[in-house]
Structure formats: C-alpha cells, structure tokens
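Asks: Sequence unavailable; structure follows:
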C-alpha cells in the first residue's frame, strides 16, 4: 500500500482558509463544484469536477502537496504527489 510522504511536514494547526469559496471561480464567473483546502497555505480551490480545476492548478503552480475537502462534514485528504488518500 502506498503512503504519503508529505503529511508529517504539514503545518499544525491547519492553515486558516483564505476564503469561503474558490476566488478563481469568482473572478472567472464560474461555479465551483466542490471546494478543496490547501493544507500548506489555506488556499481554497475547486475540485477536478469544476471547469477549471483550481485546486489542482494551485498544486501545479506551488508544489503544495496535500489538500483536504473543504465541504461540510468531510475531512478526507489527498496527496497530489503520492496520489493517495491520507
């Protein structure tokens, strides 16, 4: 089973979300499908089911490895680098 090599380096406590929704979707006039929180910096982006995949774009631009769901009652995490749930 593959494991995440990045989770131990994440800040504690988690960063505060920098917004309540995806600011890139707001700026572009699109609707986010699901929100994701970057666990390195608090950036909020939309998921890969959204038209512009802003959470993934944030990872590709910054290299920040792990995000978690920013949806109510969800706390799962995903490592973009290791491609595993953590």
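Replies: Arrived safely, thanks for sending. Just so we're clear, the structure is a prediction, and the values are computed from it rather than from any experiment.

Asks: Please count neighbours and contacts with C-alpha atoms only from this point.
Replies: Will do.

Asks: Show me where this protein has its helices.
Replies: With DSSP state H, the ranges of helices along the chain come out as 23-28, 54-62.

Asks: Ranking the ones you listed by mean neighbour count, which comes first?
Replies: helix 54-62 (a mean of 17; mean count of other C-alpha atoms under 10 Å).

Asks: packing partners for that one?
Replies: With contacts taken as 3 or more C-alpha pairs under 8 Å, 6 or more residues apart in numbering; DSSP states H and E, helix 54-62 sits against strand 35-38, strand 44-46.

Asks: Put this next to the previous one:
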C-alpha cells in the first residue's frame, strides 16, 4: 500500500461520537474522523465544530466522514474533497442506531436553529 502523508490506516477511531462534545455535555450534527490519529469530532455544521478545532490544534489535515454510508475524505489544508481513499481501521462509521444529530438525549428540540450553514 502507498503511504499518504496525514493518513495512518492502522489507527482506530477514538470512539463512536464526538469526545469533545461528550466532555462538556454537548451534541453534534455529523461526525468526522481524523485520518491520522483517529480523533472523532463534530462537523462544521455542528455547534462546536470540534473536527476543525482538532485540525487547527494538531495540524492533522485529513478527515473522513464518520457517517454510515459515506466514505469521502476532506483535506482542511487544501479545501479539497475526495470521494474515496484508503480503508481506515474499523469501524468506518458510528453505529447505525446512533442518532444524528446526537446523542438523542442532548439534542434540543429546536436543533436546526443551532447548526451552522
């Protein structure tokens, strides 16, 4: 397999949800997984934008969608989307029965008013 800077296919995801949101009792819209270290963070539509914050604090530029049925990658450094890429260590997405947005018990009823567009 060809090595790609910023991707370590052997590292599993850090969890099934955004650990940063979990730490403060927050919620997320969709999830992104760092392709280098496995950090799972919330997307830029989410209130806290933890995946972008992770890139800014670590310099890890590549994320993959952590949503069921999605395999695309995003490069924060270049603003480039890739429809596919190398297989990362499983699991490739959060559990199918996990709500999005989630976690269900922390999502406000008016959640659409809180996402970034």
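Replies: On my side now, so go ahead. Since we're looking at a predicted model, the values are computed, not measured.

Asks: returning to what we had before: which among the helices and strands packed on helix 54-62 of the first structure is found nearest to residue 15 of the first structure?
Replies: Ranking those by proximity to residue 15 of the first structure (C-alpha to C-alpha) places strand 35-38 first, at 8.1 Å.

Asks: I'd like the distance between the closest residue to residue 11 of the first structure other than its chain neighbours and residue 51 of the first structure.
Replies: Of all residues beyond its chain neighbours, the one nearest residue 11 of the first structure is residue 40 (6.6 Å), with distances taken as C-alpha to C-alpha, 6 or more residues apart in numbering. For residue 40 of the first structure, the distance to residue 51 of the first structure (C-alpha to C-alpha, to the nearest Å) stands at 24 Å.

Asks: for residue 24 of the first structure, same thing?
Replies: Distance of residue 24 of the first structure to residue 51 of the first structure, computed by C-alpha to C-alpha: 11 Å.

Asks: ditto for residue 79 of the first structure
Replies: 21 Å.

Asks: does the residue nearest to residue 11 of the first structure really touch residue 10, like I thought?
Replies: Yes: Residue 40 of the first structure is within contact range of residue 10, at 6.2 Å (criterion: C-alpha atoms under 8 Å).

Asks: So for these two, which residue has more residues nearby?
Replies: Set side by side, residue 40 of the first structure and residue 10 show more neighbours around residue 40, with 20 against 15, by other C-alpha atoms under 10 Å.

Asks: dump the residue contacts of the more buried one.
Replies: Neighbour list for residue 40 of the first structure: 10, 11, 14, 15, 64, 65, 66, 67 [criterion: C-alpha atoms under 8 Å, 6 or more residues apart in numbering].

Asks: Can you say which of the helices and strands packed on helix 54-62 of the first structure is nearest to residue 75 of the first structure?
Replies: Shortest distance between residue 75 of the first structure and these, using C-alpha to C-alpha, is found for strand 35-38: 10.1 Å.
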